[in-house]
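Novice: Pasting the sequence and the predicted coordinates here, then a few questions.
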Amino acid sequence: MFFRKFYIDLVEGRKRGSFIIFIKLFLFLLSLLYRVVVSLRNYLYDKGFLKSRKFNIRVISVGNITWGGTGKTSLVIKLAKSLPDFKIAILLRGYGQDEVDLIKNSLRGDSCKVFASKNRLKILTSLSSDYDLAIFDDGFQYRRVKKDLEIVLVNGKEGLKRRFLLPLGKLREPINSLKRADVVIIMHSLNRELGSFLKKINPKLRIFQGRYIPQNLRDLRGKIYSPRDFLNKEIACFSAIGWPEGFLNSLKELGLLPKLKFIYPDHYQLKEEEFRKIEEKCLSSAITDLIITEKDKLRFKFPTQLSLFILEAELQINPEEEFLNLVRNVSVFKNLK
């Protein structure tokens, strides 16, 4: 965990010193090499030397151009729920078991099935004609399949300008790759400057705003609590998601200010001895309520003296009806490619 946190702090500019400059120089050289490889790959696809396979089933991709914390999984769930009359296959990359379990738990029923595999082309090929739609979670970089709608989420708080590619920065590919996107959702902030910047890259982009609206809190048995129930209590919070600032901002919006904050890297698998230290710190501070995210609840499989509460938040897209109509009429967008 130490090295992972060190790397994230370095990329996000929280590390200083002469040794850090040396590390950044090395990462800069790797970033240049990575840019060459990714740009060459995109060029080969753009010019047709590498082929994107077209399927009869309609395909929507939900992805991003940076790593961490844009809300892809929440949007996939929202899309599936907004299309109750469709039989949907959701395809994930095969890593990050928390996303797989979260989607499965959120979309129970026969109309939607979740597949997790590194070879999503093989899964898509094997799907029966009974399916109406395939949704790719984290699909923007997956170019082996031709999509009918490319949706990209961008963190409006962080923006995209002056961003380096991996491993020095957060960009997974050059910003001009957004030329192949149909829709960009700017998350967490009403960033009009970013919207104008994106339009210069791709004038055909349809741009929407997205944010999480915090609602209530729910215990692990499913009982709902009002945020007011916690206003006069000492609380702690835990997060192991890509952009924990969004979670903390949601708590603040509800008037909840945790006395203790336990922030871990995205996808972090909490060990029992680590949880016991969290539990001990809470109890020694007379705190018995620990607030977590929906995605993090699967990490807590240990008996505890703490009461765990999940923050419920609704993903809102603005203008929502226009966005959902666009998705429902996804077949129209075949002509845009």
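Specialist: Everything's here; your move.

Novice: going forward, measure contacts and count neighbours with C-alpha atoms only.
Specialist: Fine.

Novice: all helices of the stretch 1-150 of the chain, in order?
Specialist: Assigned helices in the stretch 1-150 of the chain, in chain order: 2-11, 18-46, 72-81, 97-106, 120-126 (criterion: DSSP state H, counting those that start in this stretch).

Novice: any chance of the ones you listed in JSON lines, plus mean neighbour count?
Specialist: Rendered in JSON lines, the data for these read as follows (neighbours: other C-alpha atoms under 10 Å):
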{"stretch": "helix 2-11", "mean neighbour count": "13"}
{"stretch": "helix 18-46", "mean neighbour count": "14"}
{"stretch": "helix 72-81", "mean neighbour count": "20"}
{"stretch": "helix 97-106", "mean neighbour count": "16"}
{"stretch": "helix 120-126", "mean neighbour count": "14"}
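
Novice: my read: Lys15 touches Ile8, true?
Specialist: No: checked against C-alpha atoms under 8 Å, the pair Lys15 and Ile8 is beyond contact range at 9.4 Å.

Novice: list the residues that contact both of those two?
Specialist: Contact criterion C-alpha atoms under 8 Å, 6 or more residues apart in numbering; residues shared by Lys15 and Ile8: none found.

Novice: one step back: closest to Glu253 out of the helices of the stretch 1-150 of the chain?
Specialist: Evaluated with C-alpha to C-alpha, the helices of the stretch 1-150 of the chain place helix 72-81 nearest to Glu253, the distance being 19.5 Å.

Novice: Show me what the lengthiest strand in the chain is packed up against.
Specialist: In the chain, with assignment by DSSP state E, the single longest strand is strand 206-219. When contacts are defined as 3 or more C-alpha pairs under 8 Å, 6 or more residues apart in numbering; DSSP states H and E, strand 206-219 packs onto strand 183-187, strand 224-225, helix 244-253, strand 307-318.

Novice: and here's the other structure:
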Amino acid sequence: MPSFHDFYLSLVRGERRGVGAWALRAGLWWVRLPYGTAVWLRNRAFDRGWKPATRVPVPVVGVGNLTLGGTGKTPCVEYVAAFYRELGVAAAVLSRGYGAQAGMNDEAMVLEENLPDVPHLQGPDRAALARTAVEELESEVLVLDDGFQHRRLARDLDIVLVDATRPLASDYLFPRGLLREPVGELRRAGVIVLTRADQAGADSVARQRDWLGRRFPDTPVATAVHAPVELVGADGVVEPVESLRGKAVGAFCGIGNPEAFHRTLTDLGASVAAFRTFPDHHAYTREDVEDLRAWAGRLPPDATIATTQKDFVKLRVSELGGHVVRAVRVGMRFLDGEEAFRGRLREVVAKLPRGENEEDRSEREEGSD
């Protein structure tokens, strides 16, 4: 029995056929109109200054998307924060903290594990978080996670991620589709990144780049992949991702795009014997863990359990049902457009009152690549 989440996705993507599915999509098409009107009015209010945006005395870089579900924001936030850290610029990450029950949510825990020297502040009022980061932490640049729709905090650069496996040209505004805003709002973006480009096919990526280039000719478009970096375990073990090749794997995840994780495993050469999904930002309970143990116990004796780092940081279990558990840690790697992307990041901090000039910074950055 599919969950409502799976049913909804298959419906809006046109995978469900028949008169009933057609009628439901038609109804959702009409329901999208009041939602779209509200989004349009809100954006125009910010564009024209009727709703004020808070500006802080340091640059703010937003990383976000246009769609519901995952596009790989966390690896991009990590890339941006690490870029500024390598430049010697004190960065802090600000996020809403969706899914947090007590303390940090899964994305914050992943960032803390991978970038322990970069502060991460969470809360619904990101303008207040920005002031705290500047006044108390002396941050020199702020990275706003999932911030494209959060217009209360003014930005100097908006990075918008587009999942190349889900082309914008064939999507609809919520609830008929997964668009949070009309595609035209990409005019606010300073750079667009097509993520998971390796999973979409070269022809599809080329068509999407051409489509975006015609609609937004002044906005650079880069392509990137979420490349598996290593496997990590609760016992501190780190293994190469190649160790999954040829192995039977039972996998589970609670992320916005579970299909992408499945493809990552198969691309690594793993034989996925069973695959379970949970809602995005799922808070695992004791009952969930016991259920996973029972599920894992039915896997082949030599199987490995694989999950995402976002799920792993909430569980921290070394085994399930007698099978070792490993998290796949991923990082963002550019296929093209990286220099233009990094150039936009450099422009944001070029006027910071620091002891070295931009040429010195560029030389040091090239030396760190």
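Specialist: Looks like it arrived, so ask away. Predicted, not measured: the structure shown is a model, and the values here were computed from it.

Novice: Got a TM-score for the pair?
Specialist: Put the two chains on top of each other and the TM-score (TM-score structural alignment, normalised by the length of structure 1) is 0.90; 332 aligned residues with a C-alpha RMSD of 2.3 Å.

Novice: would you turn the helices and strands packed on strand 206-219 of structure 1 into TSV with mean neighbour count?
Specialist: Formatted as TSV, those follow (neighbours: other C-alpha under 10 Å):
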stretch	mean neighbour count
strand 183-187	24
strand 224-225	15
helix 244-253	17
strand 307-318	18
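
Novice: how about those in CSV, adding distance to Glu279 of structure 1?
Specialist: Output for those, formatted as CSV (distance: least, C-alpha to C-alpha, whole Å):
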stretch, distance to Glu279 of structure 1
strand 183-187, 33
strand 224-225, 22
helix 244-253, 20
strand 307-318, 10
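
Novice: out of those, which comes closest to Asn325 of structure 1?
Specialist: Asn325 of structure 1 lies closest, by C-alpha to C-alpha, to one member of those: strand 307-318, at 12.1 Å.

Novice: elements contacting that closest one?
Specialist: If you count contacts as 3+ C-alpha pairs under 8 Å, 6+ apart, strand 307-318 of structure 1 packs onto helix 72-81, strand 206-219, strand 289-292.

Novice: so what's the aligned partner of Ala286 of structure 1 in structure 2 up against?
Specialist: For Ala286 of structure 1, the aligned position in structure 2 is occupied by Pro300, per TM-score structural alignment. Under the criterion of C-alpha under 8 Å, 6+ apart, the contact partners of Pro300 of structure 2 comprise Ala248.

Novice: For Pro300 of structure 2, which three-state class applies?
Specialist: coil (DSSP: H, G, I helix; E, B strand; the rest coil).

Novice: how near is it to Leu24 of structure 2?
Specialist: As defined by C-alpha to C-alpha, to the nearest Å, Pro300 of structure 2 lies at a distance of 40 Å from Leu24 of structure 2.

Novice: Centroid-nearest residue for structure 2?
Specialist: Lys73 (2.1 Å; C-alpha atoms, centre = their mean).

Novice: shouldn't that residue be in contact with Leu161?
Specialist: Yes: checked against C-alpha under 8 Å, the pair Lys73 of structure 2 and Leu161 is within contact range at 7.2 Å.

Novice: quick one: common contacting residues for these two?
Specialist: In contact with both Lys73 of structure 2 and Leu161: 63-64, using C-alpha under 8 Å, 6+ apart.

Novice: measure Glu294 of structure 1 to Leu324 of structure 1 for me?
Specialist: Distance of Glu294 of structure 1 to Leu324 of structure 1, computed by C-alpha to C-alpha: 23 Å.

Novice: Phe26 of structure 1 now?
Specialist: In this structure, Phe26 of structure 1 and Leu324 of structure 1 are 44 Å apart, going by C-alpha to C-alpha.

Novice: before we move on, what about Gly71 of structure 1?
Specialist: Taken as C-alpha to C-alpha, the span from Gly71 of structure 1 to Leu324 of structure 1 is 17 Å.

Novice: neighbour count winner among those two?
Specialist: Gly71 (24 against 16; other C-alpha atoms under 10 Å).

Novice: contacting residues around the nearest residue to the more buried one once chain neighbours are set aside?
Specialist: Counting by C-alpha to C-alpha, 6 or more residues apart in numbering, the nearest residue to Gly71 of structure 1 once its immediate chain neighbours are dropped is Leu153, at 7.3 Å. Neighbouring residues of Leu153 of structure 1 by C-alpha under 8 Å, 6+ apart: 62-65, 70-72, 184-187.
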